[in-house]
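Novice: sequence first, then the predicted structure:
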Amino acid sequence: MIRRFCLLILFISSLPVPAAALEPAVGRLLVAADTMADVRFRETVILLVRHDAGGTLGLVLNHPSQLPLAEAIRGTDLFRERGDLLWLGGPVSPGRALVLTGSRNVEGRDILPGVRATGIRELVEALNRGGQVDPFRVFAGHAGWAPGQLAGEVARGDWRVRPATAELVFGDAGTLWRQLSDEARPVLALRRTFPGEPAVRP
């Protein structure tokens, strides 16, 4: 019995220690908790593109619309031959478009390596110059928080803060929330490890 107990202690001590909780910051992700009460943000992943004393602004990464970008952007035919869709960035200012791009041919502000934030005008200018602009996504609207509001929601458990990469930002939106939720979810039980030993639960 003592030997089994010692082996179990060694096994537990070998488990990776969870990283310290991240604070909201530009270039990080907000992953909605399973218990998110606000229906507008259930199962959403948001990239923070502004976070300062004036408040916080983010873009929902996993809500594509069914509207072709060629129909959403007026005054140009540059998107006519493309199959891009408009993305729904959040409930604030739905008539305003923001752009995320991985191309350095588009003028903008770097958010994290391989991702910069910009506007429609800058994207169109780059296309008119014949520059490579992919990958990019155009978002209608954004999510916004007043100063201190997001910190309260994170403390309440509405959001988990996760590091972002360009691959996550421009990757498969359909599986993004589930992927990040599974990574962030704490281990609730240790499976049976030694023959004859019961599972250990916290």
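Specialist: Structure's in. What do you need? Nothing here was measured: the structure is a model prediction, and the numbers come from that model.
Novice: from now on I want contacts and neighbour counts done on CA atoms only, so please keep to that.
Specialist: OK.
Novice: host element of Thr76?
Specialist: Assigned by DSSP states H and E, Thr76 belongs to no helix or strand.
Novice: what ranges do the strands span in the protein?
Specialist: For the chain, the strands defined by DSSP state E cover 28-32, 45-52, 55-60, 64-68, 85-88, 92-101, 109-112, 115-118, 136-145, 159-163.
Novice: how about a markdown table for those, with mean neighbour count and distance to Leu78 added?
Specialist: Putting those into a markdown table (neighbours: other CA atoms under 10 Å; distance: least, CA to CA, whole Å) gives the following:
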| stretch | mean neighbour count | distance to Leu78 |
| --- | --- | --- |
| strand 28-32 | 25 | 31 |
| strand 45-52 | 22 | 26 |
| strand 55-60 | 22 | 24 |
| strand 64-68 | 14 | 12 |
| strand 85-88 | 22 | 14 |
| strand 92-101 | 18 | 15 |
| strand 109-112 | 17 | 23 |
| strand 115-118 | 21 | 17 |
| strand 136-145 | 21 | 14 |
| strand 159-163 | 21 | 33 |
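Novice: alright, now check it against this:
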Amino acid sequence: MESFRGKLLLATPELMDSNFHRSVVLVIEHNNDGAIGVVLNRQTEITSTEVLPKWVFSSSSDSLLFWGGPVQQESLLALGLLNQDSAALQNNLLNRITVIDLNQEIIDSELFTSARLYSGYSGWSPGQLNAEISSGGWIVAEANDNDPFVDQPTDLWSEVLERQEGFISRLAQYPDDPRMN
């Protein structure tokens, strides 16, 4: 089985689930037991410190809570972009991206150049993600270190599609509602 850990899933226009309309999901784990990921481009209006008072990342782009998916929305997960010096010290998800252990008493913000907090996650049972990809619901794409930390997360779906080759890149211009075209 090919693992999509560290890859992006881009919802295709055919994916009709309203939870994932134009979503960009970073796959955190994918094995024979299923898959887990977080939606990168759904920012909430809630500040991260409202749900996690010890959250130490206060830059404007890191301060808002993101919606990670429809599963266990009361749970929290954090992604961090490690600084160059710290990147070699961690078990990274992708290059400099790592999952931050929120059970730590103190989170060392000096290790990271950016971080995001997510409420809930996206989950797939064994074989479900592969079936959804095969049926045309998702496009698998390479992730860049900065994808989870962009300043304009609502533009991420189009930006990642534009990086792709061939016909897939043209989907970036696909209308939100093709009936209105």
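Specialist: Yes, it's here. Worth saying up front: this structure is predicted, and the values here are computed from it rather than measured.
Novice: just to revisit the earlier point, nearest to Asp182 of structure 1, of the strands of structure 1?
Specialist: strand 28-32 (10.6 Å; CA to CA).
Novice: residue range in structure 2 corresponding to the closest one, please.
Specialist: Counting by TM-score structural alignment, strand 28-32 of structure 1 pairs with residues 7-11 of structure 2.
Novice: what comes into contact with that stretch?
Specialist: With CA atoms under 8 Å, 6 or more residues apart in numbering as the test, stretch 7-11 of structure 2 has contacts from 20-27, 137-143, 157, 161.
Novice: let's see that with 10 Å instead.
Specialist: Here stretch 7-11 of structure 2 makes contact (CA atoms under 10 Å, 6 or more residues apart in numbering) with 17, 20-30, 37-40, 93-94, 129, 133, 136-144, 147, 156-158, 160-161.
Novice: hmm, back to that, would you list the strands of structure 1 in JSON lines and tack on distance to Leu188 of structure 1?
Specialist: Formatted as JSON lines, the strands of structure 1 follow (distance: least, CA to CA, whole Å):
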{"stretch": "strand 28-32", "distance to Leu188 of structure 1": "19"}
{"stretch": "strand 45-52", "distance to Leu188 of structure 1": "23"}
{"stretch": "strand 55-60", "distance to Leu188 of structure 1": "29"}
{"stretch": "strand 64-68", "distance to Leu188 of structure 1": "33"}
{"stretch": "strand 85-88", "distance to Leu188 of structure 1": "34"}
{"stretch": "strand 92-101", "distance to Leu188 of structure 1": "36"}
{"stretch": "strand 109-112", "distance to Leu188 of structure 1": "32"}
{"stretch": "strand 115-118", "distance to Leu188 of structure 1": "35"}
{"stretch": "strand 136-145", "distance to Leu188 of structure 1": "32"}
{"stretch": "strand 159-163", "distance to Leu188 of structure 1": "17"}
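Novice: now for those strands, which one comes closest to Leu8 of structure 1?
Specialist: Among the strands of structure 1, strand 159-163 sits nearest to Leu8 of structure 1 (CA to CA), with 30.2 Å.
Novice: returning to that earlier point: can you tell me which of the strands of structure 1 is nearest to Asp172 of structure 1?
Specialist: Set against Asp172 of structure 1 and scored by CA to CA, the strands of structure 1 come closest in strand 64-68, at 11.0 Å.
Novice: the closest one vs structure 2, average offset?
Specialist: Superposed on structure 2, strand 64-68 of structure 1 shows a mean distance of 0.6 Å to its aligned residues (mean CA distance after the TM-score superposition for structure 1).
Novice: and that strand, which stretch of structure 2?
Specialist: Counting by TM-score structural alignment, strand 64-68 of structure 1 falls onto residues 43-47 of structure 2.
Novice: contacts for that stretch, please.
Specialist: Applying CA under 10 Å, 6+ apart, the external contacts of stretch 43-47 of structure 2 come out as 53, 55, 58, 60-68, 116-119, 152-154.
Novice: equivalent analysis for stretch 152-172 of structure 2, please.
Specialist: Against stretch 152-172 of structure 2 from outside (CA under 10 Å, 6+ apart): 8-13, 21-25, 40-43, 61, 66, 139, 141-144, 147-150, 173-174.
Novice: mind listing what's buried in it?
Specialist: Buried residues in stretch 152-172 of structure 2, counted by 16 or more other CA atoms under 10 Å: 153-154, 156-158, 160-162, 169, 171-172.
Novice: then stretch 149-156 of structure 1?
Specialist: 150, 154.
Novice: what sits against the residue mapped onto Asn144 of structure 2 from structure 1?
Specialist: Mapped onto structure 1 by TM-score structural alignment, Asn144 of structure 2 lines up with Thr165. With contact set as CA under 10 Å, 6+ apart, Thr165 of structure 1 has these partners: 27-29, 112-115, 171.
Novice: go with 8 Å
Specialist: Neighbour list for Thr165 of structure 1: 112-114 [criterion: CA under 8 Å, 6+ apart].
Novice: repeat for Val99 of structure 2
Specialist: Taking CA under 8 Å, 6+ apart as the criterion, Val99 of structure 2 is in contact with 77-80, 92-93.
Novice: now do stretch 142-150 of structure 1: everything it contacts.
Specialist: For stretch 142-150 of structure 1, using CA under 8 Å, 6+ apart, the contacting residues are 52-60, 88-94.
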